[in-house]
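**Student:** mind looking at a prediction? Sequence and model below.
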Amino acid sequence: MQTIFLQATSDGGMLPQLLMFGGIILVFYFFMIRPQQKKAKDQKKFRDELTKGMNVVTIGGLHGKLIGIENDIVVIEVDKGVRLTLEKSAISMEATVKVQ
């Protein structure tokens, strides 16, 4: 029984454990939190730079051409005469294929 207690003691103290915990936090920040913040910043910048006539894709996958922009509301034309009113946050990215 005494050998179990002797094995549980550590000579290094808490410093190695704190360094390991700090390293885990740094890895978590640089590989998970920071890229997510950068992506959100880029997405916000894209939405702020939307202009009429751009071909865009919504989060739901609809392709259309921006017809009107007013504050946080956008109007896209998905087909001739078919217009949808959406929140600006519903725009995902610029379309690579032009909508006719």
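**Tutor:** That came through, no problem.

**Student:** please make it C-alpha for all contacts and neighbour counts, starting now.
**Tutor:** OK.

**Student:** what helix or strand is G53 located in?
**Tutor:** Using DSSP states H and E, G53 sits in no helix or strand.

**Student:** just give the nearest non-adjacent residue to it, would you?
**Tutor:** In space, and not counting its chain neighbours, G53 is closest to L66: 5.1 Å by C-alpha to C-alpha, 6 or more residues apart in numbering.

**Student:** so what's the one you found up against?
**Tutor:** Shown in contact with L66 (C-alpha atoms under 8 Å, 6 or more residues apart in numbering): 51-56, 74-77.

**Student:** quick one: it is in a helix?
**Tutor:** No - using DSSP: H, G, I helix; E, B strand; the rest coil, the assignment for L66 is strand, not a helix.

**Student:** this is the comparison structure:
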Amino acid sequence: MGMIIPLVLFVAIFYFMLIRPQQKRTKETREMQASLSRGDKVVTIGGLHGTIDSFDEKQMVLKCGNSRLTFDRGAIREKVKSAAEPKQEEKKLEDKKDATQDVAAETSEK
């Protein structure tokens, strides 16, 4: 019995530290690849940056400069945020800061 408890603990730690996070990353990658659409900027596993020109169930055509390259859908590593998205996030942060400053000013006046 004394040897079973450390073995069970080892398996549990191994599962929560290695297997579960990898499954989570794989699921997120699959969902991202399924949600891609024409015009999205992406990065491939090999590090190639491009814009999706067209796609079907298994392949995608990326436009890179003046050329078009065909990749398997699974070769897409990540979707790159456009320039407008970070600006929207910055605006939200500024709005939160303004609201915090307004609350701080009201409390200091009381």
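**Tutor:** Sure, I can see it. Keep in mind that what you see is a predicted model, and the values were worked out from it rather than measured.

**Student:** please work out the TM-score for the two chains.
**Tutor:** Once superposed, the chains reach a TM-score of 0.79 (TM-score structural alignment, normalised by the length of the first structure), with 83 aligned residues with a C-alpha RMSD of 1.2 Å.

**Student:** circling back to that earlier point, most neighbours among the contacts of L66 of the first structure, please name it.
**Tutor:** With neighbours taken as other C-alpha atoms under 10 Å, the top of the contacts of L66 of the first structure is I76, carrying 26 neighbours.

**Student:** now that residue: closest residue in space, sequence neighbours ignored.
**Tutor:** L66 (4.4 Å).

**Student:** can you tell me which residue in the second structure aligns to that neighbour?
**Tutor:** Using TM-score structural alignment, the partner of L66 of the first structure in the second structure is I52.

**Student:** against R68 of the second structure, how distant is that match?
**Tutor:** Distance, I52 of the second structure to R68 of the second structure, by C-alpha to C-alpha, to the nearest Å: 9 Å.

**Student:** do the same with H49 of the second structure
**Tutor:** Taking C-alpha to C-alpha, one finds H49 of the second structure at 12 Å from R68 of the second structure.

**Student:** which one of these two has more residues nearby?
**Tutor:** Neighbours per residue, other C-alpha under 10 Å: of H49 of the second structure and R68, the larger number sits with H49, 19 against 16.

**Student:** what about the residue lying closest to the more buried one once chain neighbours are set aside, neighbour count?
**Tutor:** In space, and not counting its chain neighbours, H49 of the second structure is closest to V43: 4.6 Å by C-alpha to C-alpha, 6+ apart. When counting by other C-alpha under 10 Å, one arrives at 17 neighbours for V43 of the second structure.
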